[in-house]
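# Based on what follows, work out the 3D shape:
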Amino acid sequence: MDTSELPDLKLLQLFDLLYDVRSVTRVAEQLGQSQPTISIWLARLREHLQDPLFVRTPGGMAPTPQADALIGPCREILESLRRFAAWEIAFDPATAKRRFRICMTDASHITLLPRMLAHVRTQAPGIRLEAARIDGNTERALESGEADLAIGHIPWLGGGIYQQQLYMQDWVCLANRGHPRLRARLGMKQYRTEGHVAITAGTGEQLLEQALVREHIERDVVLELPGFLGLGAIIKSTDLIATLPRHIGETLAKVNDLVVHACPVPVEGFAVRQHWHARYHQEAGNRWLRGVVVQLFRSSGGAGG
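Take a look at the predicted model:
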């Protein structure tokens, strides 16, 4: 085949994204293009492959059998190009120019990211860090090289993923230092009667919910938050309490002058680990990044790492 007959890279990126998101509008947003431009590209790809590839349905753009058959080879090509562009025989952090993408929770944005960023800016000034969410796409992102590491409690990651324990987490409760009804300790009776802020996200939240069900505790939830942003200010300005992992709890307490209480509910602890794909186990840059994380955060636990 003449190289002029090969599809453009942008068409392969379009195919890869559209197969996942099933929306021309969302693909246009992610590629930074107008919707008419994406429609033109899709028409070119359809003509090149002589197949509709995606058919409009009430649930979005559904792939045809031909698209199902071609998505694997398409992604292999894209991954080969990524590895080709990023290839380095050796990795010198002092001179390297590279972006590392790390999947983490919003709690880690507060507890881990500032210290990691400070270290990298000192030791590797040409390195750019990008924080991404932990979600259903994390395993594929690690495998494809879209993400370099995932840090957190992620027990659902499957085969081909290496992991290394950093520290253990137990659970604590946060309260206003001037709370009118809390003094030395927070007991189970008071835990049941006080108003709570519930965090609905976080990879360890399921452990808390299981413990509450097991102990037959129904909290008086006054406020639900999708993450930890603003939690410290809310606890500081109200008589509400929050139950959360120790690392983020102690960090928020220090910043907002809050009181950390032992959690009266017996909640199962969990390990925070860093995860990477076997394909990048020996890759020099990935090994350096993992070493930085271990150096900064591996311990028996605690906000200091």
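
# can we go C-alpha only for contacts and neighbour counts from here?
Noted.

# quick one, helices of the stretch 151-300 of the chain?
188-193, 205-214, 231-236, 246-256, 284-297 (DSSP state H, counting those that start in this stretch).

# For residue 62, give its distance to residue 18.
9 Å (CA to CA, to the nearest Å).

# returning to that earlier point: any idea which of the helices of the stretch 151-300 of the chain gets closest to residue 162?
Across these, the minimum distance to residue 162, taken as CA to CA, is reached by helix 284-297, at 11.2 Å.

# Tell me the helices and strands packed up against that closest one.
helix 113-123, strand 161-169 (3 or more CA pairs under 8 Å, 6 or more residues apart in numbering; DSSP states H and E).

# how about the helices of the stretch 151-300 of the chain in a markdown table, adding distance to residue 38 and mean neighbour count?
Formatted as a markdown table, the helices of the stretch 151-300 of the chain follow (distance: least, CA to CA, whole Å; neighbours: other CA atoms under 10 Å):
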| stretch | distance to residue 38 | mean neighbour count |
| --- | --- | --- |
| helix 188-193 | 54 | 13 |
| helix 205-214 | 39 | 14 |
| helix 231-236 | 40 | 20 |
| helix 246-256 | 42 | 21 |
| helix 284-297 | 34 | 17 |
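
# of all these, which lies closest to residue 111?
helix 246-256 (6.1 Å).

# just the helices and strands packed on helix 284-297: most buried one?
Most buried of the helices and strands packed on helix 284-297, by mean neighbour count (mean count of other CA atoms under 10 Å): strand 161-169, with a mean of 18.

# What is that one packed up against?
Helices and strands touching strand 161-169, by 3+ CA pairs under 8 Å, 6+ apart, are strand 270-277, helix 284-297.

# what's the helix or strand hosting residue 30 packed up against?
Here residue 30 sits within helix 24-31, counting by DSSP states H and E. Helices and strands touching helix 24-31, by 3+ CA pairs under 8 Å, 6+ apart, are helix 9-21, helix 35-49.

# Now find how far off-centre the longest one is within its chain.
Okay, so that is helix 35-49. 32 Å (CA atoms, centre = their mean, to the nearest Å).

# now the other sequence, so there's something to compare against:
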Amino acid sequence: MKEIQLHRIDLNLLVVFEALMSEGSVAGAAETLAKTPSAISHALARLREQVGDPLMVRVGGRMQPSPFALVLIEDVRPILRSIKRVLAVPEAFDPATSDRVFRVACPISGKVLSDVMRRIRAEAPGVKLEWLSAPRQVYDAVAEGLVDIAHLGGETRLPDGLDAVEVAPFRWTSFLRDGHPALADWGPEAWSRYPHVQVNIANDARSPLDNPADGTPPDRTIGALISEFSSLGPLLAESDLIGTFPRIMMAWDMQTYGLRPVVPQITPAMFRTRFFWSSRLASDPASKWIREIVLTAYAARHAEADHLVEQALG
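Below is the predicted model of the structure:
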């Protein structure tokens, strides 16, 4: 196949190619693009010459794509969508009439998610929300605009193309079931005697508790490794496991399942907690709207969680 000379490619040829692949006939593509069948045939001939492949051949009464055409269309369609998006005149964002889908990547759901949904239902009843835990390649997903805003804890340097805001750091507390035998003599020995539960949300077996603030190696045994926070409450309530987590993740499970908070025997090293988003969308009205909703809900619930746990600690 001969080398393609990009400076000679007419973008309209790709538009015609996409229409032919979608319609399966010259007549159908001509109707879709409001052109004559001869114009479509001429464009197809030019593109064949450029790429050195027949692309589509007539079989019976329908045009059938070549193997190369099937591969090519998978690249052409995203390119055409990107061009449309780049050249489109920006529309004002009206939450009341929008039917946009927003994607938020945040392992903390519960009350934060409920508050976000309440705001969305009140202000934008047509909007759909996808709440993700921690998708793989989250940085790439956010940078490409596939995720509108994501939550991250840690000192990882953000890649270029992302903006971020730092929020209040996590406050860690240990949670045990009411009547747990460790409560009778809570201290370093009880901490190490009973198994702990750890949540693995990013396919990484490490925890912030593996990096204590004082540098002391953590003396604990992992008895359960689970993939989401939603199962923590019932698991702790029905076992002798110890769970040490940020308060915002456990304060309401503490109430629902009758868990007892205690001061952890390990304090993780302090690290930053951030929400981040694509720099390209920093000034986008719709993106600013969902960011404000998420950040407001998170800040309010973070403060409430601290208050609830402090009350329970006495």
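
# TM-score for the pair, please.
Here the TM-score for the pair of chains, by TM-score structural alignment, normalised by the length of the first structure, is 0.70; 250 aligned residues with a CA RMSD of 3.4 Å.

# Residue range in the second structure corresponding to the helix holding residue 30 of the first structure, please.
Mapped onto the second structure using TM-score structural alignment, helix 24-31 of the first structure covers no residues at all.

# how about that helix: buried residues?
24-25, 27-28 (16 or more other CA atoms under 10 Å).

# Okay, and residue 48 of the second structure sits in which element?
Element membership for residue 48 of the second structure (DSSP H and E) is helix 37-51.

# if we can go back for a sec, pick the most buried one from the helices and strands packed on helix 24-31 of the first structure.
Taking mean count of other CA under 10 Å, helix 9-21 is the most buried of these, at a mean of 17.

# Quick one: map residue 125 of the second structure onto the first structure.
For residue 125 of the second structure, the residue aligned by TM-score structural alignment is residue 125.

# That match touches residue 98, doesn't it?
No: assessed by CA atoms under 8 Å, residue 125 of the first structure is found out of contact with residue 98, at 10.0 Å.

# what sits against the nearest residue to residue 253 of the second structure once chain neighbours are set aside?
Distances taken as CA to CA, 6 or more residues apart in numbering place residue 233 nearest to residue 253 of the second structure, at 5.3 Å, with adjacent residues excluded. Each residue near residue 233 of the second structure by CA atoms under 8 Å, 6 or more residues apart in numbering is listed here: 250, 253-254, 256-257, 259.

# Nearest to residue 276 of the second structure among these?
Residue 276 of the second structure lies nearest to residue 250 out of those, by CA to CA, at 23.2 Å.

# separation between that closest one and residue 257 of the second structure?
In terms of CA to CA, residue 250 of the second structure sits 10 Å off from residue 257 of the second structure.

# just residue 92 of the second structure next, same as before
From residue 92 of the second structure to residue 257 of the second structure the distance is 45 Å (CA to CA).

# do the same with residue 145 of the second structure
Looking at residue 145 of the second structure against residue 257 of the second structure, where the rule is CA to CA, the gap reads 38 Å.

# Also residue 241 of the second structure?
Distance from residue 241 of the second structure to residue 257 of the second structure, counting by CA to CA: 14 Å.

# Ok, residue 72 of the second structure next?
55 Å.

# cool, and residue 93 of the second structure?
42 Å.

# repeat for residue 109 of the second structure
Counting by CA to CA, the gap from residue 109 of the second structure to residue 257 of the second structure is 17 Å.

# Please apply the same query to residue 286 of the second structure.
38 Å.

# what do you get for residue 40 of the second structure?
67 Å.

# repeat for residue 297 of the second structure
On the measure of CA to CA, residue 297 of the second structure and residue 257 of the second structure end up 23 Å apart.

# just residue 171 of the second structure next, same as before
20 Å.

# Just list the residues touching the closest residue to residue 298 of the first structure other than its chain neighbours, thanks.
In this structure, residue 298 of the first structure finds its nearest non-sequential neighbour in residue 166, 4.2 Å apart by CA to CA, 6+ apart. By CA under 8 Å, 6+ apart, the contact list for residue 166 of the first structure reads 271-274, 294, 297-301.

# Kindly indicate which of these lies nearest residue 103 of the first structure.
Of these, the one sitting nearest to residue 103 of the first structure (CA to CA) turns out to be residue 274, at 9.6 Å.

# correct me, but the closest one touches residue 157?
No: if you go by CA under 8 Å, residue 274 of the first structure and residue 157 don't touch, sitting 11.5 Å apart.

# So which of those two has more stuff around it?
It is residue 274, of residue 274 of the first structure and residue 157, that has more neighbours when counted by other CA atoms under 10 Å, with 23 against 15.

# separation between the more buried one and residue 133 of the first structure?
14 Å.

# what does residue 268 of the first structure give?
In terms of CA to CA, residue 268 of the first structure sits 24 Å off from residue 133 of the first structure.

# now swap in residue 4 of the first structure and tell me
In this view, residue 4 of the first structure and residue 133 of the first structure are 38 Å apart by CA to CA.

# Cool, thanks, signing off.
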